[in-house]
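S.K.: Quick one, what's the 3D model for this:
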Amino acid sequence: MQSLFSLTARAYVRWHDLPGQGIPIVFVHGLGCASSYEYPRIVADPAFGGRRTVLIDLPGYGFSDKPRDYDYSIAHQTEVIIEVVNALKLPHFHIYGHSMGGSIAIEVAERLRERIAKLVISEPNFHAGGGVYSRLLVEKPEAEFISQVYDTILANHTSPWKGSAQNAAPWAMWRGAKSLIDGTSPSWMEIFLNLSCSRTLIFGEQSLPDSDFQYVSHKDISVAIVPQAGHSMSWENPSALAAVLNKEFSQG
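M.R.: So this is what the prediction gives:
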């Protein structure tokens, strides 16, 4: 893995830079996840097309440091991604973000407009208020979540998500969820709609119908569906997600 001391997080952030062809694709994971854990299966799939990929573990997750004195806000996680792509000297790149990572990817695309070849997001947080899971995490104060709720959530999970969540810092998860609930102004949806780069919104078939998916589909923005999958599409149907991503990034 490669690493960088982030001036934003005041900690080391780590990532895989996997060799391949074409414009590099930066992957940004969701809440409780890690790109190093979730995405190797996707990018190794023959359907993905052998592309160069940068799999970043955000601070608080995976192999990256987990500082206590960092706010883990969407805005600051965005800054960390920008630090990494600048360190890699990527003048032009694609970016893919899932769930919380989708919100971060939207902000990266807004900040680095001319450097974004294409933005692809799957089931992102578009609005303040968070999703069901974000709201569940912050039902209790941070200290109580860390001391009690975090372990209870892990004990009740058997999905692949548990593997990454048990290696995430509970304070990172709580503060990240709180930032999603607080939202931003303008909203991530407004930012997404006003971007000039090529964009695609992906949803899992089992997550539909969805009002945001329907709304975006009526705009001049492409949409795609991963069959036989819901929100956790990278685990539920990895080959299909790999094929969808390859198709979308081939179209530019």
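
S.K.: going forward, measure contacts between C-alpha atoms and count neighbours the same way
M.R.: Noted.

S.K.: Which of the three states applies to the residue nearest the centre of the chain?
M.R.: For the chain, the residue nearest the mean C-alpha position is Gly101 (2.0 Å; CA atoms, centre = their mean). Look at Gly101: counting by DSSP: H, G, I helix; E, B strand; the rest coil, its state is helix.

S.K.: That one contacts Val26, doesn't it?
M.R.: No - applying CA atoms under 8 Å, one finds Gly101 not in contact with Val26, separated by 10.8 Å.

S.K.: circling back to that earlier point, the residue nearest to the centre of the chain: what's it in contact with?
M.R.: Contacts for Gly101 (CA atoms under 8 Å, 6 or more residues apart in numbering) come out as Val28, His29, Gly30, Leu31, Pro124.

S.K.: One more: Ile191?
M.R.: Ile191 is in contact with Ile106, Glu107, Glu110, counting by CA under 8 Å, 6+ apart.

S.K.: By neighbour count, which of the residues you listed wins?
M.R.: Ile106 (27 neighbours; other CA atoms under 10 Å).

S.K.: so it sits in a helix?
M.R.: Yes - secondary structure of Ile106 (three-state DSSP): part of a helix.

S.K.: how near is it to Glu142?
M.R.: According to CA to CA, to the nearest Å, Ile106 and Glu142 sit 27 Å apart.

S.K.: What segments of the stretch 1-150 of the chain are strands?
M.R.: 2-6, 11-18, 21-28, 51-57, 93-98, 116-122 (DSSP state E, counting those that start in this stretch).

S.K.: Now Asn246. Nearest residue, chain neighbours left out?
M.R.: Excluding the flanking residues, the one nearest Asn246 by CA to CA, 6 or more residues apart in numbering is Phe48, at 5.0 Å.

S.K.: With distance to Val84 and mean neighbour count as added columns, please give the strands of the stretch 1-150 of the chain in CSV.
M.R.: Listed next are these as CSV, based on distance: least, CA to CA, whole Å; neighbours: other CA atoms under 10 Å:
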stretch, distance to Val84, mean neighbour count
strand 2-6, 7, 15
strand 11-18, 8, 20
strand 21-28, 10, 21
strand 51-57, 8, 24
strand 93-98, 12, 23
strand 116-122, 14, 24
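
S.K.: And this one, please, so the two structures can be compared:
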Amino acid sequence: MHSAAVTTEGDRIRWVELPGRAPVRVYVHGLGATSPAYFTATAVHPRLAGHRSLLVDLLGHGHSDRPVSFAYTLEDHADALAAALRTADVTAAEVIAHSMGGSVAVVLAVRHPELVSRLVLVDANLDPLPRVPGTPGSGGIAAYSEEEFLTGGWREVRDRAGAHWWSTMRLAGREALHRSATHLVRGTVPTMRELLLALPVPRAFLYPEADGPFPGAAGLIAAGVSLTAVPDCGHNMMLDNPDAFTEAVAKALA
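M.R.: Next up is the predicted model:
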């Protein structure tokens, strides 16, 4: 376990690091998750093992600190991650990032281009989302005001999330979880999709085959983003079908 102070108050991001050769690979989890739980099997799989790999927990999540004073915008997450990577002497990393982490990775590549040489986005959020009360994802969390979430809404989210997601979501700070979800559904200006289209680095996007054609696929392909449908999985494809997911990541990094 390694760590780096990433705010002026000294709040620390932590990551599990596996030794190996360059290029460095950085794994970034989604909302309410933690990278070691979601990505360790991927990072050590024979198709991907051997590279220096950082399994990073974003601020407010997993093993990292949970400051209440942090705003948890996508830009804030990206800047904090950048500070951690610089402390770790990482440049030109291959970033593999899931869900909200993919949105953060896109912003990281825009704001700190020297840190990212390639992006592999795993069913990442590219567009603003509606706030939908009673749903289990970010839109359901963001449907609460922060006060509502802190005073009891989090329990309703816990019950909707189910035991698996809650096993890592419960590690997140409650302010961090709500603010991260709120800023995720709000998105960026320009949108994460527009930022991704303009990036000059190699980019791949993985999505569950069961979801059908990915919205806006033609525009992504025209901009040079490779799209891969991963079979027999849902949103958490690295857990649902580890072998197919690892094969898709390996091809994207080839």
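
S.K.: I'd like to know which of the strands of the stretch 1-150 of structure 1 lies nearest to His76 of structure 1.
M.R.: Among the strands of the stretch 1-150 of structure 1, strand 2-6 comes nearest to His76 of structure 1, with 10.5 Å by CA to CA.

S.K.: post-alignment, that closest one versus structure 2, mean distance?
M.R.: The superposed strand 2-6 of structure 1 is, by mean CA distance after the TM-score superposition for structure 1, a mean 1.0 Å from where its aligned residues fall in structure 2.

S.K.: and the aligned residue in structure 2 for Thr200 of structure 1, what does it touch?
M.R.: Mapped onto structure 2 by TM-score structural alignment, Thr200 of structure 1 lines up with Ala204. By CA under 8 Å, 6+ apart, the residues touching Ala204 of structure 2 are Leu119, Val120, Leu121, Val225, Ser226, Leu227, Thr228, Ala252.

S.K.: can you check Arg25 of structure 2 too?
M.R.: By CA under 8 Å, 6+ apart, the contact set of Arg25 of structure 2 is His51, Arg52, Ser53, Leu54, Ala93, Glu94, Val95, Ile96.

S.K.: Next: Ala128 of structure 1.
M.R.: With CA under 8 Å, 6+ apart, Ala128 of structure 1 has these contacts: Leu180, Ile181, Asp182, Gly183, Thr184, Ser187.

S.K.: and of these, the nearest to Leu241 of structure 1?
M.R.: Closest to Leu241 of structure 1, out of all of these and judged by CA to CA, is Leu180, at 24.4 Å.

S.K.: Please identify the helix or strand for the alignment partner in structure 2 of that closest one.
M.R.: With TM-score structural alignment as the criterion, Leu180 of structure 1 lines up with Leu184 in structure 2. Element membership for Leu184 of structure 2 (DSSP states H and E) is helix 174-186.

S.K.: Mind listing what's buried along the helix or strand following that helix?
M.R.: Using DSSP H and E, the helix or strand that follows helix 174-186 of structure 2 in sequence is helix 192-198. For helix 192-198 of structure 2, the neighbour count (16 or more other CA atoms under 10 Å) marks Met192, Arg193, Glu194, Leu195, Leu196, Leu197 as buried.

S.K.: One more: stretch 135-142 of structure 1?
M.R.: For stretch 135-142 of structure 1, a neighbour-count test (16+ other CA under 10 Å) marks Arg135, Leu137, Val138, Glu142 as buried.

S.K.: Next, format those as JSON lines and append distance to Gly22 of structure 1.
M.R.: Shown next, in JSON lines, are those (distance: CA to CA, whole Å):
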{"residue": "Arg135", "distance to Gly22 of structure 1": "39"}
{"residue": "Leu137", "distance to Gly22 of structure 1": "39"}
{"residue": "Val138", "distance to Gly22 of structure 1": "41"}
{"residue": "Glu142", "distance to Gly22 of structure 1": "43"}
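
S.K.: Looking at these, which one is closest to Ile42 of structure 1?
M.R.: Distance to Ile42 of structure 1, by CA to CA, is smallest for Leu137 among these, at 27.6 Å.

S.K.: Mind telling me what the closest one corresponds to in structure 2?
M.R.: In structure 2, Leu137 of structure 1 lands on Ile141 (TM-score structural alignment).

S.K.: now do Glu123 of structure 1
M.R.: That one, Glu123 of structure 1, aligns with Asp123 by TM-score structural alignment.

S.K.: any idea how far Val189 of structure 2 is from that match?
M.R.: 20 Å.
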